[in-house]
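**Student:** can't give you the sequence, but here's the structure:
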């Protein structure tokens, strides 16, 4: 072996190493198993809420897997200035679920509602792609007090969906809603998930939701809640086609609402890119973050064309990189290949679509509750020593809960207004961003705070250390500072 070859191997960063093929496959499969439930849950939620047929739901599941694979390949391997070239797994994002449900419901559900959702995703993804370089310089508008509040509201707004599923459908509409067998299956599914979390080894505990769905479906068989007939109707192989459900429709209100969600998703992705950069020992600079956001937004727009939903980095896989110490982005690229492969076989999606509603409800309560808990964990890092951040969280949560507590409150307002504010996540996000600007960015005079509170508002901008980490060579820096691609 030549000296130049030895030098090249020594100099190669672990993130750019290519392990042997068998190891890459096993490591890649591990990443897929740890995030699979999250990918399939979103099309199941949206498809069921839109009252689509089992065949259509199966198609959505397959499209979600296929587009998650494409997005992961784009993020890990990169094309031009698109893709962070980090070990980041991409999948369908929960952040947009409640907004998508509001948009679809405003159009009456079904395929019509789905086309409205795809139209909003297409435009908001394009807007997010264009503003990505600007967004990385505006992160002080989205500190933890904003993102933590929004993530909490996402979980809270989804919990009623899970509760209705546990009952077997929709109150007053589904004749069997609330029957003891439905609640028993939901409860058993939830118990199974908790036991797996508590007792199973680390690897299995990370796929507790997926295992709960599988075992819950088995439990539902003797209750007569599982229908295997649709599996025989599913195609073995099918390439998802553009605009399968029809040409997307576009509305101003829906687009504005989804753009707000994209800003939240971009904030979460920025956090994931920074986190994985520290884990792999190649801290991300501002250009890396910008390229990663471009991949997210481009994937979202393309996903809407191919019948998928919003795409973002999965935080749980960042944790998996940290736990295993496997830093190669090519391992995660293999994960993308596996997801793409799964998306090409609708019969695999049909197995997912047979999961009964009560089983989905039991898993949904755990899954959506976990989302809310993640938001609370983010809020735990906020400085509440002053009055400002308490007011931001309090009012934002209140605005986010309004559509949940009184879904018809805004029914007499214009359509564009209801599409925006009938989504708890959009209401909470807009309120949190505006109040953060008023209280923490524009500032206020001394003495404005009530006497019963501790002094001084909490800082809201990203720290100077974060700014240096993002742009270590200063505002005039060009290219990457940590060995990335130009």
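**Tutor:** Perfect, I can see it now. Computed from a predicted model, the values in this text were never measured in an experiment.
**Student:** CA only for contacts and neighbour counts going forward, please
**Tutor:** Fine.
**Student:** Could you tell me the end-to-end distance of stretch 379-398?
**Tutor:** Its start and end residues considered, stretch 379-398 measures 16 Å (C-alpha to C-alpha, to the nearest Å).
**Student:** An error on my part: the question was meant for stretch 137-145.
**Tutor:** 18 Å.
**Student:** buried residues in it?
**Tutor:** 139, 140, 141, 142, 143, 144, 145 (16 or more other C-alpha atoms under 10 Å).
**Student:** swap in stretch 118-134?
**Tutor:** For stretch 118-134, by 16+ other C-alpha under 10 Å, it's 118-129, 131-133.
**Student:** one step back: looking at the buried residues of stretch 137-145, which two lie furthest apart in space?
**Tutor:** 139 and 145 (12.2 Å; C-alpha to C-alpha).
**Student:** ok so, going back, in a markdown table: the buried residues of stretch 137-145, plus secondary structure and distance to residue 3.
**Tutor:** Listed next are the buried residues of stretch 137-145 as a markdown table, based on DSSP: H, G, I helix; E, B strand; the rest coil; distance: C-alpha to C-alpha, whole Å:
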| residue | secondary structure | distance to residue 3 |
| --- | --- | --- |
| 139 | helix | 45 |
| 140 | helix | 48 |
| 141 | helix | 50 |
| 142 | coil | 49 |
| 143 | coil | 49 |
| 144 | helix | 49 |
| 145 | helix | 53 |
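**Student:** Would you mark the buried spots in stretch 80-98?
**Tutor:** Across stretch 80-98, burial judged by 16+ other C-alpha under 10 Å covers 81-98.
**Student:** From the chain's centroid, how far away is stretch 262-271?
**Tutor:** Relative to its chain's centre, stretch 262-271 lies at 9 Å (C-alpha atoms, centre = their mean, to the nearest Å).
**Student:** residues in contact with it?
**Tutor:** Under the contact criterion C-alpha atoms under 8 Å, 6 or more residues apart in numbering, stretch 262-271 has outside partners 93, 95-96, 124-125, 128, 139, 142, 147, 150, 289, 292-293, 296, 312-313, 429.
**Student:** Among the buried residues of stretch 80-98, which are located in helices?
**Tutor:** 97, 98 (DSSP state H).
**Student:** In strands, which of the buried residues of stretch 80-98 fall?
**Tutor:** Among the buried residues of stretch 80-98, the residues falling in strands (DSSP state E) are 90, 91, 92.
**Student:** Residue 70 is in contact with the last one, correct?
**Tutor:** No. Under the criterion of C-alpha atoms under 8 Å, residue 92 is not in contact with residue 70, lying 11.7 Å apart.
**Student:** ok, and here's another one to check against it:
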């Protein structure tokens, strides 16, 4: 029997299963394809906002792939005190995009962004012990709500992918794009139903490959540019200049780091729930420290804040492949993509609509996993129903109305622009207010809880007469006489 760094018997943990080199490569590539669009989107947006030439934007992308790969390996394989050793893919966080664009456009430039990321990540590393102690405030009512919100938040991403990815493209939303997405989705379903267990587990990867081949035959993708450009490129240190440290930029980035800590905590707990393994405060702290250390080092290569990718949590739920070594292999592939731009160009040729078809199932599965967790919550004479309802509703605001926080102070918009962090914060606060602080709680059911399912036995209804009615908890007959009730034996 093998033991991990914390002394736990690794053979007892589902995430410690090693499937072998071949399976690790196949499933690892599936993880990379799932999150590739997300990991390249942030450097694309920031590079364009900074007015960088295409060559430098390409370096931003390869730097993000390289840094994401290293962060994934650290999170999955781990070092003492760093890495939760769970199947979590790391990559550039979306949480800080608006803040980093604001820092750039206000005159700080790329140096101020990189400096703010490094300083804020160092502070985040110092405060992780506080965050790792909040594990007891994440019962199923909180984790189920957050997992459900993660899935619902990601579904619009899948829809945009299915429409073509680029909203400014002339064919965005065309029947050709949506048809290709639908075809990919159908292939996933067919492979899941008709294939062997191995094929079913690889259904997402196989569907993406088949969908890409169909797109190539239909002229909807182009591999002609794959051979153009460098085949090998080592990451350049501080290519965009040395970091500069500006107080205002650092303060705004600290808020982003706090949001990142909340989101990563939610993802660590979510994947632990999905694969049925124990996540305690020490393991959560190790995961958060890996997150912050990766974010601190990433700017050296020209990348930004790192966090767990929620869409890959969905892939774990869909495939049932729980091995952290699979995801670590995905991290190695990401490092290779960062060193071999030609591989990145191959993956970049996969049409977004193909990813969209697979994403609908992936992200829907995350929501379904959250609903399964919520099914274990006690909705009796308490306020858990209103906690779930309020938190999910609050989390949907940025999705349903992206401009909702436009006129709020920037720090509020930074915290709540993410549906995941919005739902997580609301669920944690309401769980504290209603389930930890008992003072003031009513001993009567709330109007929300009163609307939950009730069961009345058929023989009880048979005893009622025409004209009987209920008033103040008592039964009266048609003439107003009280009908005596016998206590249940």
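**Tutor:** Yep, it's here. This structure is a prediction, so every number in the text was calculated from the model and none was measured.
**Student:** What does the TM-score come to for these two?
**Tutor:** The TM-score (TM-score structural alignment, normalised by the length of the first structure) is 0.71; 427 aligned residues with a C-alpha RMSD of 4.4 Å.
**Student:** Report the buried residues of stretch 239-257 of the first structure.
**Tutor:** Buried, per 16+ other C-alpha under 10 Å, within stretch 239-257 of the first structure: 240, 245, 248, 249, 250, 251, 253, 254, 255, 256, 257.
**Student:** Can you show me the strands along the stretch 201-350 of the second structure?
**Tutor:** 306-308 (DSSP state E, counting those that start in this stretch).
**Student:** equivalent range in the first structure for stretch 136-152 of the second structure?
**Tutor:** Aligned by TM-score structural alignment, stretch 136-152 of the second structure falls on residues 140-156 of the first structure.
**Student:** mind listing what the residue most central in space within the first structure touches?
**Tutor:** The first structure has residue 93 as the residue nearest its centroid, 2.2 Å off, counting by C-alpha atoms, centre = their mean. Going by C-alpha under 8 Å, 6+ apart, residue 93 of the first structure touches 38, 39, 42, 265, 309, 310, 311, 312.
**Student:** ok, 7 Å please
**Tutor:** Taking C-alpha atoms under 7 Å, 6 or more residues apart in numbering, we find residue 93 of the first structure in contact with 310, 311, 312.
**Student:** so what corresponds to the first one in the second structure?
**Tutor:** Think residue 310 of the first structure. With TM-score structural alignment as the criterion, residue 310 of the first structure matches residue 306.
**Student:** Verify the contact between that match and residue 294 for me.
**Tutor:** Yes. With contacts counted by C-alpha atoms under 7 Å, residue 306 of the second structure reaches residue 294, the gap being 6.2 Å.
**Student:** So the two - more neighbours on which side?
**Tutor:** Neighbour count, other C-alpha atoms under 10 Å: between residue 306 of the second structure and residue 294, residue 306 has more, with 34 against 28.
**Student:** now that one: how far from residue 88 of the second structure?
**Tutor:** 12 Å.
**Student:** Any idea how many residues pack against the closest residue to residue 256 of the second structure other than its chain neighbours?
**Tutor:** The spatially closest residue to residue 256 of the second structure, leaving aside those adjacent along the chain, is residue 96, at 5.6 Å (C-alpha to C-alpha, 6 or more residues apart in numbering). By other C-alpha under 10 Å, the residues close to residue 96 of the second structure number 25.
**Student:** Flag every buried residue along stretch 263-278 of the first structure.
**Tutor:** 263-270, 272-277.
**Student:** Equivalent analysis for stretch 168-181 of the first structure, please.
**Tutor:** 168, 169, 170, 177, 178, 181.
**Student:** what's the closest of the residues you listed to residue 47 of the first structure?
**Tutor:** residue 169 (13.3 Å).
**Student:** Mean per-residue distance, the helix or strand containing residue 147 of the first structure versus the second structure.
**Tutor:** Counting by DSSP states H and E, the element that carries residue 147 of the first structure is helix 144-167. Superposed on the second structure, helix 144-167 of the first structure shows a mean distance of 2.4 Å to its aligned residues (mean C-alpha distance after the TM-score superposition for the first structure).
**Student:** Does that helix pack against any helices or strands, and if so which?
**Tutor:** Packing partners of helix 144-167 of the first structure (3 or more C-alpha pairs under 7 Å, 6 or more residues apart in numbering; DSSP states H and E): helix 180-199, helix 357-379, helix 388-405, helix 424-436.
**Student:** rerun that using 8 Å as the cut-off
**Tutor:** With contacts defined as 3 or more C-alpha pairs under 8 Å, 6 or more residues apart in numbering; DSSP states H and E, helix 144-167 of the first structure has these neighbours: helix 97-106, helix 180-199, helix 252-280, helix 357-379, helix 388-405, helix 424-436.
**Student:** Can you add distance to residue 10 of the first structure and give those helices back as a markdown table?
**Tutor:** Listed next are those as a markdown table, based on distance: least, C-alpha to C-alpha, whole Å:
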| stretch | distance to residue 10 of the first structure |
| --- | --- |
| helix 97-106 | 45 |
| helix 180-199 | 40 |
| helix 252-280 | 16 |
| helix 357-379 | 39 |
| helix 388-405 | 48 |
| helix 424-436 | 46 |
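**Student:** Looking at these, spot the one closest to residue 223 of the first structure.
**Tutor:** The closest of these to residue 223 of the first structure is helix 180-199. By C-alpha to C-alpha, the value is 6.9 Å.
**Student:** coming back round to it: enumerate every residue touching the residue nearest to residue 256 of the second structure.
**Tutor:** 253, 256, 305, 414.
**Student:** how about residue 354 of the first structure, what's its match in the second structure?
**Tutor:** Correspondence of residue 354 of the first structure to the second structure, assessed by TM-score structural alignment: residue 349.
**Student:** quick one: that match from residue 48 of the second structure, how far?
**Tutor:** Residue 349 of the second structure sits 20 Å away from residue 48 of the second structure, going by C-alpha to C-alpha.
**Student:** try residue 229 of the second structure
**Tutor:** With C-alpha to C-alpha as the criterion, residue 229 of the second structure and residue 48 of the second structure are 20 Å apart.
**Student:** between the two, which one's more packed in?
**Tutor:** When residue 229 of the second structure and residue 48 are compared on other C-alpha under 10 Å, the one with more neighbours turns out to be residue 48, at 15 against 12.
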